[in-house]
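# Pasting the sequence and the predicted coordinates here, then a few questions.
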Amino acid sequence: MQIARLNGNLVHYRVDGAEDGAPVVFANSLGTDLRLWDKIVPMLPAGLKLVRYDKRGHGLSGVTAEPYSMGTLVSDAEALMDHLGLKDAVFVGLSIGGMIAQGLAAKRLDLVRAIVLSNTGAKIGTREIWNDRIAAARQGGVEALADATMERWFTAAFRDSDELALWRNMYVRQPLEGFIGCSAAISGTDFITPTSGLRLPTLGIAGSDDGSTPPDLVRETVDLVPGSDFALIRKAGHLPCVEQPEEYARILSDFLARVGHANG
């Protein structure tokens, strides 16, 4: 575990793999922390420098007053990469992390040579939906949204397993201000125009049973980028790296090899 003061906030991050390896940066979803990627990290090719971090208001990072803008979250990722001296990284973002990936690629192509847009969209939901979720969280805490979220996030088979409790616990233990802040950032984001201007290797990953960012949304988003690839993971919901880690790691590893970032 490491922490750095960036943009007036403390950012918790972790580096695995080779110190001098080609960098891969991971950004996680709303309501999760960097442990989202625990299952797939050991399965990725050797020799990579794997960087994970808790976004603002999540995990062990600092919490600032809400609301947050997507521009702030993108700047946080940018500041962390500058702090670590990372260039030409593959940036893997899931859900809101995928929005951060799109914004970062549009802003700092020197930092990002390829992006993976996992279970995300150029626009996710509507302002009304997010306003309703924010209002519910203000009234009843993150707990008020937990059961409906778990149903959208995971397949029925996974929801019947004991492991569901880990992800529900992680979700409800995220700081309320961070949850509301990032929800507001998603609510205010429409990246259709900037993402359609991107020209870099792009992979979309979707879960067949994702109730938050359905496969069609992910496909429509990556189709904005000419030459992009798309992969659908069966028997997985919003967090396929949790439900189908072997398949997720295989798809990601193949992409890293295809773009010359790792040995095939």
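Structure's in. What do you need? Everything numeric here is computed off the predicted structure, so don't read it as measured data.

# going forward, measure contacts and count neighbours with C-alpha atoms only.
Fine.

# Asp210: what's it in contact with?
119, 152-155, 236-238 (C-alpha atoms under 8 Å, 6 or more residues apart in numbering).

# Could you list the buried residues of stretch 182-195?
182-191, 194-195 (16 or more other C-alpha atoms under 10 Å).

# brain fart, stretch 57-67
57-63, 66.

# rewinding a little: show only the entries of the buried residues of stretch 182-195 found in helices.
Under the assignment DSSP state H, the buried residues of stretch 182-195 contribute 182-187, 194-195 to helices.

# out of those residues, who's nearest Gln139?
For those, the minimum distance to Gln139 (C-alpha to C-alpha) is 15.0 Å, reached by Ser183.

# element containing the closest residue to the closest one other than its chain neighbours, please.
Leaving aside its sequence neighbours, Ser183 sits nearest to Trp130 (C-alpha to C-alpha, 6 or more residues apart in numbering; 6.4 Å). Using DSSP states H and E, the element containing Trp130 is helix 127-140.

# ok, now Gly121?
Using DSSP H and E, Gly121 is not contained in any helix or strand.

# Report how many residues lie close to it.
Using other C-alpha atoms under 10 Å as the criterion, Gly121 is surrounded by 30 other residues.

# so who does it touch?
Per C-alpha under 8 Å, 6+ apart, neighbours of Gly121: 95, 98-99, 213, 217-218, 220-221.

# Closest one of those to Ile134?
The closest of these, once distances to Ile134 are taken by C-alpha to C-alpha, is Ser95, at 17.2 Å.

# burial count for the closest one?
Residues near Ser95, counting by other C-alpha under 10 Å, number 25.

# what's near enough to touch it?
Per C-alpha under 8 Å, 6+ apart, neighbours of Ser95: 28-30, 117-121, 213.

# Just those: which are in helices?
Cross-referencing the contacts of Ser95 against helices under DSSP H gives no overlap.

# Thought Gly188 was touching the residue nearest to Ser183, still the case?
No. The criterion here is C-alpha atoms under 8 Å, and Trp130 misses it with Gly188 at 9.3 Å.

# Pull up the gap between Leu6 and Arg219, please.
For Leu6, the distance to Arg219 equals 33 Å [C-alpha to C-alpha, to the nearest Å].

# Ala106 too?
For Ala106, the distance to Arg219 equals 19 Å [C-alpha to C-alpha].

# repeat for Glu143
Glu143 sits 31 Å away from Arg219, going by C-alpha to C-alpha.

# try this one next to it:
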Amino acid sequence: MITAQINGIRIAYEDTGGPGHTVLLVMGTGSPARVWEVHQVPALKAAGFRVVSMNNRGIPPSDECPHGFTMDDMVNDVVGLIEHLGCDNVSLVGTSLGARIVVEAALARPDLLSRVIALAAHARLEPLQQAMTRGEIELAEQACPPPADYRAAVMALQYLSPATLRDEGLAQDWLDMFAFDDGRISAGHKAQLQISQSLGDRRPAYRNISIPLLVVGFSDDAAIPPRLSREVAEVVPGAEYVEIADAGHFGYLEKPAEVNRLIINYLRRSFAATGAIEVPEDIRVRHV
């Protein structure tokens, strides 16, 4: 990865280059930018976009900043990277914590952005998500992860759709992948978790967002239920909402073709266009 000094720390990023419109991808809690490379980077690159993906602070080789940081710090990292690249009129795509970062960036620096796509967006957390986050922070402090099989099963229930888990072969593949990691929560990952604990309800603030926003919810998302994503679209003026059926929190990995087509369709649409986003007929959408 390329590294740059942004806001006094090292931020690592990948850049496909090229003359196309720049799309910056922002990942969720505890995950590196390479997760985007499985499906989203190749699809966007093939569609003619310049694709940049970054490791948020907290995730090496970006600086971990183990003593903690704020949402404003993470938003400023995105802004700083855009400025480092010498870009404006950039589109942002984020998922989970990354969705919160890109929506906050839309509020803070609309002058740099053309549009934003937020997967599993949320303006607040409910008691269940808050309890899960507190528990993960306590696990990080104890430095004693649960047994691999148990951890993998919990992650599968938390992040995947029941439709995925009904396929026993596919479910086993996911379980094997989840169990491969040792389950330890690093200091940087813990610092990202602590951000969610400190944020309140941002719905009133989001009423002031002025750039185009597409919110994508996942019908079976147990980590960020789609009702929380729909709330964001309801308060942001002119925002659009699409909900992907049979997809969990990792919907962009479970249903990559559908998610990629939605992203590309939205990015390609003329900025002057009006009316609802066109959803390709082969995408299974839960109409709400």
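Nice, I can see it. No experiment lies behind these values; they were computed from the predicted model shown.

# circling back to that earlier point, the more surrounded of Leu6 and Arg219 of the first structure?
Remark: of Leu6 of the first structure and Arg219, Arg219 carries more neighbours, 23 against 16, as counted by other C-alpha under 10 Å.

# Apart from its neighbours in sequence, what residue is nearest the aligned partner of the more buried one in the second structure?
Residue correspondence to the second structure (TM-score structural alignment): Arg219 of the first structure is matched to Arg230. Closest residue in space to Arg230 of the second structure, ignoring its immediate chain neighbours: Tyr241 at 6.6 Å, by C-alpha to C-alpha, 6+ apart.

# same question, Val259 of the first structure
Once flanking residues are discounted, Val259 of the first structure sits nearest to Pro201: 7.2 Å by C-alpha to C-alpha, 6+ apart.

# distance from the centroid: which residue in the first structure tops it?
Gln139 (26.4 Å; C-alpha atoms, centre = their mean).

# can you pull the contacts of the alignment partner in the second structure of it?
Aligned by TM-score structural alignment, Gln139 of the first structure pairs with Gln142 of the second structure. Applying C-alpha under 8 Å, 6+ apart to Gln142 of the second structure gives no contacts.

# measure Gln142 of the second structure to Gly135 of the second structure for me?
11 Å.

# now swap in Thr3 of the second structure and tell me
Taken as C-alpha to C-alpha, the span from Thr3 of the second structure to Gly135 of the second structure is 33 Å.

# Equivalent analysis for Gln194 of the second structure, please.
For Gln194 of the second structure, the distance to Gly135 of the second structure - C-alpha to C-alpha - is 11 Å.

# Quick check: the longest strand anywhere in the first structure compared with the second structure, mean distance?
Criterion DSSP state E: the longest strand present in the first structure is strand 9-17. Taken over the aligned residues, the distance from strand 9-17 of the first structure to the second structure averages 1.5 Å (mean C-alpha distance after the TM-score superposition for the first structure).

# okay, now the aligned residue in the second structure for Ala4 of the first structure: neighbour count?
Matched across to the second structure, Ala4 of the first structure falls on Ala4, judged by TM-score structural alignment. When neighbours are counted by other C-alpha under 10 Å, Ala4 of the second structure registers 17.

# those helices in the second structure, which residues are they?
40-46, 71-85, 97-108, 127-142, 148-159, 162-165, 168-180, 187-198, 203-206, 226-235, 251-254, 256-268.

# Return the most buried member of these.
Mean neighbour count (mean count of other C-alpha atoms under 10 Å) peaks for helix 97-108 among the helices of the second structure, with a mean of 24.

# mind checking what Ala171 of the second structure lines up with in the first structure?
Ala171 of the second structure maps onto Asp160 in the first structure, with residues paired by TM-score structural alignment.

# nope, Gly80 of the second structure is what I was after
Using TM-score structural alignment, Gly80 of the second structure lines up with Ala79 in the first structure.

# Can you tell me how far that match is from Gly85 of the first structure?
Per C-alpha to C-alpha, Ala79 of the first structure is found 10 Å from Gly85 of the first structure.

# again, but for Val25 of the first structure
For Val25 of the first structure, the distance to Gly85 of the first structure (C-alpha to C-alpha) stands at 12 Å.

# more crowded one of the two?
Val25 (22 against 9).

# give me every residue that touches the residue nearest to Trp37 of the first structure when sequence neighbours are not counted.
Excluding the flanking residues, the one nearest Trp37 of the first structure by C-alpha to C-alpha, 6+ apart is Cys241, at 6.7 Å. If you count contacts by C-alpha under 8 Å, 6+ apart, Cys241 of the first structure has them with 36-37, 39-40, 248-249.

# Output the residues you listed in CSV, with distance to Ala148 of the first structure appended to each entry.
CSV is the format used below for those (distance: C-alpha to C-alpha, whole Å):
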residue, distance to Ala148 of the first structure
Leu36, 19
Trp37, 23
Lys39, 24
Ile40, 26
Tyr248, 25
Ala249, 28
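
# measure the residue most central in space within the second structure to Val35 of the second structure for me?
By C-alpha atoms, centre = their mean, the second structure has its centre lying nearest to Thr95, at 1.2 Å. Using C-alpha to C-alpha, Thr95 of the second structure is found at 11 Å from Val35 of the second structure.
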